[in-house]
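In: Provide a 3D model corresponding to the input given below.
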Amino acid sequence: MQTIQATNYSVFFNETGYEKLASYLIPSSYSRIFILVDENTSQYCLPHLLNNLATEIEIEIIELEAGENHKNIATCTEVWAALSELGADRKSIIINLGGGVISDLGGFVACTFKRGIDFINIPTTLLSMVDASIGGKNGVDLGNLKNQIGIIREPKAVIVDTEFLSTLSPREMRSGLAEMLKHGLIFDKNYWDKFKNLKDLNTEDLNELIHQSIQIKNTIVCEDLSENGIRKALNFGHTLGHGIESYFLENEDKTSLLHGEAIAAGMILESYISKEKGWLTNEEYHEIKYIINDIFERIEFNENDINQIIELLIYDKKNEFGKVQFALLEGIGKIKINQEADNVLIFNAFKDYAV
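Out: Take a look at the predicted model:
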């Protein structure tokens, strides 16, 4: 697959990625390499990386517990301390080998350790390949509130090795599809249409879809790195999706959702709001709802759940001047940013989602 050029870094694929990685990791450039993994990527992905990592630089491994509930400042403190104890200096580099949690947290740790050291993202999940590792957003959660603490700073490089997808469960694969579906809905109707026959796709088709998804996100980010304008389009499905994800994460009587599962529900809900505002036809809305529901199991919400999720919206990091901001669809493949929706409309969206 062809290399994708971002603003200040490149996204390399498969064998080309490891060749480029070797060219970066030379003793004259870096004093020490730190590979950040979680307990899953340490077991299933690290051996593959080490077998393809050609360097003379000393390597240290830092392993974290897996899961969104560890994406916080306390974990960052542990990693900062480990870096110090292992002798990291300003010429060290961190390789983030993992999913969205590792990419987000590892990037944030790198950006803040000794006021910033280089990092490279090697995503191991579909979700992190097409979303978390791309675009320079790094950060952690504040309690159950998603991505409240962070910084935008781009990596040195991103290496996408689709071999890692073989380590994923079907549920993790579906989670990654949510962001790919989103890219079609906000940017490219032809790309969206390819998901109508998802069951007929083979491995080569999936690789091409991954490449196109990364291209779409990169195109948007390159136009607006600091998220003052069009990059807000990438938040479609995330205003309500993050509220749902946070609510299920903090409630012990709820089963935690994967990011993509919550975002899938958020996209249906925000498509309903788009329809009710007159920007999406009834046919388009039902097409979106059908395709997403064909991939993801419907989440059950009671009235109390809905009210508490709506209350969480006030903490969304995209809000401006105390108002909840949505990115909504203006037809499939087009987006309207900086939109508002009242609580009655949001509640009605949840009610329609349930049927």
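In: use CA for all of it now, contacts and neighbours both
Out: Will do.
In: Pull the distance from whichever helix or strand N218 is part of to the chain's centre.
Out: If you go by DSSP states H and E, N218 is part of helix 203-223. The chain centre lies 13 Å from the centre of helix 203-223; the measure is CA atoms, centre = their mean, to the nearest Å.
In: ok, residues contacting that helix?
Out: Contact partners of helix 203-223, identified using CA atoms under 8 Å, 6 or more residues apart in numbering, comprise 1, 4, 6-7, 129-131, 134-135, 162, 180, 183, 187, 227, 230-231, 234.
In: and the gap between E311 and A264?
Out: 20 Å (CA to CA, to the nearest Å).
In: between the two, which one's more packed in?
Out: A264 (28 against 13; other CA atoms under 10 Å).
In: What's the separation between the more buried one and T239?
Out: Taken as CA to CA, the span from A264 to T239 is 12 Å.
In: Equivalent analysis for L97, please.
Out: To T239, L97 is 27 Å away according to CA to CA.
In: Which strand or helix spans the closest residue in space to L126 that isn't next to it in sequence?
Out: Computed as CA to CA, 6 or more residues apart in numbering, the closest residue to L126 that is not its neighbour in sequence is G176, at 4.7 Å. For G176, the enclosing helix or strand under DSSP H and E is helix 170-187.
In: now do N228
Out: Using DSSP H and E, N228 falls outside every helix and strand.
In: show me where the stretch 1-150 of the chain has helices.
Out: Under the criterion DSSP state H, counting those that start in this stretch, helices of the stretch 1-150 of the chain are mapped to 14-24, 39-44, 46-51, 73-85, 100-112, 126-127.
In: Output these as a markdown table; include the columns distance to F301.
Out: As requested, the helices of the stretch 1-150 of the chain are exported to a markdown table (distance: least, CA to CA, whole Å):
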| stretch | distance to F301 |
| --- | --- |
| helix 14-24 | 41 |
| helix 39-44 | 31 |
| helix 46-51 | 39 |
| helix 73-85 | 30 |
| helix 100-112 | 26 |
| helix 126-127 | 25 |
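In: To check against the first, give me the structure of this:
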Amino acid sequence: MKSISSDSYAVHFNENAFKALNKHLKGADYSKIFILVDENTHNLCLPQFMAEIEGDYVYEIIEIEAGEIHKNLETCTQVWEAMSELDADRKSLMINLGGGVITDMGGFIASCFKRGIHFINVPTTLLSMVDASVGGKTGIDLGAIKNQIGVINQPQMVLVVSQFLNTLEERQLQSGFAEMLKHGLIKEKKYWEELKLLSNFDTMDEFIYHSVQIKNEVVLQDPTEQNIRKILNFGHTLGHAIESYFLESSSHETLLHGEAIAVGMIMEAFLSKELTGLSEKELEDIKTTFLKRYKKVAFTEEDIQAILGLMKFDKKNSHGNINFVLLESIGNPVIDIKIPNDLYIKAFDYYKD
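Out: Sure thing, here's the model as predicted:
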């Protein structure tokens, strides 16, 4: 499977991934290699990863606790302190072996340590393979507000090895699949139609590859998200607020990223019908597709008001305005749409009904 070249690095797949890594390590002369894992990837992925490394290098394994709740500055500080104690220097390398939390946070940790060391991302979840693999976004959460602190900084390479998906539960696979469905909605109706028919996750390589291609094409046009890259946030303005609210709520089960974004995409599709011309037929298609795959989420009036309050922290906002990505039709998004206040409640009502 041919590698995909981004701005300053490449995404390597399966049989080419470890060949590219070993070639890079052989020529780079790193003083020490730090591998960031959580307890899951330490047990399930690290042995397999290390078995593919050729050559004699100095390694240090740093393990953090799994979960979005630990994607914060406190965890970063603990990792920086560990790196300092283990004599990390500016010629060290950080390899981030894990899902989106590990790759987002690991990239941020590497970008800040001694004003920046090299890092390589090895995404091990479907979500991180099709989302975090491209674009150079690194960062952490501020309290429950997602990705408020971070920088855009590119890795040396990304390795997408689909056999790591064998370590995941069905719920995690479905979470990543929501982002793939989003790629169809914002860029390619034919891809949306193909994904709708997918009944299992046994043969995902070609779909993962195509999702990475779609995201890469968008990012290359707008690396710092000044314009067209914003389309990748369809479903995320409401979805991130929902995810943040459920993350900090003691009375609700935490939602995975894709589960929250699926809700957000249904609601933002409704807003698209109201404001940007999405047809009733395509709206119902979007709603039906997501509700077949994702458990319906219950919202009280109190929940809704709290979620709407969190939207002011969305990173696309400017000058006090909440900016949405909506759809004119499937495959045709529009950016920077402002929503009349009365439509927010109608969007929740549409989802609930």
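In: How alike are these chains, TM-score-wise?
Out: Once the chains are overlaid, their TM-score stands at 0.98 when taken by TM-score structural alignment, normalised by the length of the second structure; 353 aligned residues with a CA RMSD of 1.0 Å.
In: In space, not sequence, find me the middle residue of the first structure.
Out: A132 (3.2 Å; CA atoms, centre = their mean).
In: Which SSE is immediately downstream of the lengthiest strand in the first structure?
Out: Identified as the longest strand of the first structure according to DSSP state E is strand 145-152. Sequence-wise, the next helix or strand downstream of strand 145-152 of the first structure (DSSP H and E) is strand 157-160.
In: Tell me the mean distance between that following strand and the second structure once they are aligned.
Out: Once fitted to the second structure, strand 157-160 of the first structure is off its aligned match by 0.3 Å on average (mean CA distance after the TM-score superposition for the first structure).
In: Read off where that strand ends up in the second structure.
Out: Using TM-score structural alignment, strand 157-160 of the first structure lines up with residues 157-160 of the second structure.
In: just stretch 292-300 of the first structure next, same as before
Out: Counting by TM-score structural alignment, stretch 292-300 of the first structure corresponds to 290-298 in the second structure.
In: Need the distance between the two termini of the matching stretch.
Out: End-to-end for stretch 290-298 of the second structure, by CA to CA: 15 Å.
In: Can you give me the buried ones in that stretch?
Out: Neighbour counts over stretch 290-298 of the second structure (16 or more other CA atoms under 10 Å) mark F290, R293, Y294 as buried.
In: what residues does it touch?
Out: Q174, E259, A262, V263, I266, K352.
In: Also stretch 335-350 of the second structure?
Out: By CA under 8 Å, 6+ apart, stretch 335-350 of the second structure touches 227-228, 230-231, 267-268, 270-271, 304, 308, 321-326.
In: Spatially nearest residue to T7 of the first structure (excluding sequence neighbours)?
Out: C222 (5.8 Å).
In: okay, how far is it across stretch 30-45 of the second structure, tip to tip?
Out: Using CA to CA, the end-to-end distance of stretch 30-45 of the second structure comes out at 23 Å.
In: actually stretch 246-262 of the first structure, not the one I wrote
Out: Stretch 246-262 of the first structure: ends 9 Å apart by CA to CA.
In: State the span of the second structure onto which it is aligned.
Out: Under TM-score structural alignment, the match for stretch 246-262 of the first structure is residues 244-260.
In: gap between that stretch and the chain center?
Out: Here stretch 244-260 of the second structure is found 16 Å from its chain centre; the criterion is CA atoms, centre = their mean.
In: mind listing what's buried in stretch 338-352 of the second structure?
Out: Under 16+ other CA under 10 Å, the buried positions of stretch 338-352 of the second structure are I339, Y344, A347, F348, Y351.
In: can you redo the helices of the stretch 1-150 of the first structure as TSV with mean neighbour count?
Out: Converted to TSV, these look like this (neighbours: other CA atoms under 10 Å):
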stretch	mean neighbour count
helix 14-24	16
helix 39-44	17
helix 46-51	14
helix 73-85	15
helix 100-112	26
helix 126-127	25
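In: right, and those - which one's nearest D141 of the first structure?
Out: Closest approach to D141 of the first structure among those (CA to CA): helix 73-85, 7.8 Å.
In: If you compare the directions of the closest one and strand 145-152, what angle comes out?
Out: 40 degrees (axes from the mean of the first three to the mean of the last three CA atoms, to 10 degrees).
In: Just want the angle from helix 73-85 of the first structure to helix 100-112.
Out: Helix 73-85 of the first structure runs at 60 degrees relative to helix 100-112, counting by the same axes, to 10 degrees.
In: after superposition, how close is helix 73-85 of the first structure to the second structure?
Out: With mean CA distance after the TM-score superposition for the first structure, helix 73-85 of the first structure departs from the second structure by a mean of 0.5 Å once superposed.
In: What is that helix packed up against?
Out: strand 59-64, helix 100-112, strand 137-142 (3 or more CA pairs under 8 Å, 6 or more residues apart in numbering; DSSP states H and E).
In: In the first structure, what residue corresponds to K352 of the second structure?
Out: So, by TM-score structural alignment, K352 of the second structure is matched to A354.
In: ok, now Q172 of the second structure?
Out: Q172 of the second structure maps onto E172 in the first structure, by TM-score structural alignment.
In: I'd say its match and G100 touch.
Out: No - contact between E172 of the first structure and G100 fails when scored by CA atoms under 8 Å: they sit 11.4 Å apart.
In: Spit out the residues that contact these two alike.
Out: Common neighbours of E172 of the first structure and G100 (CA under 8 Å, 6+ apart) are T125, L127.
In: Right, I'll call it a day here.
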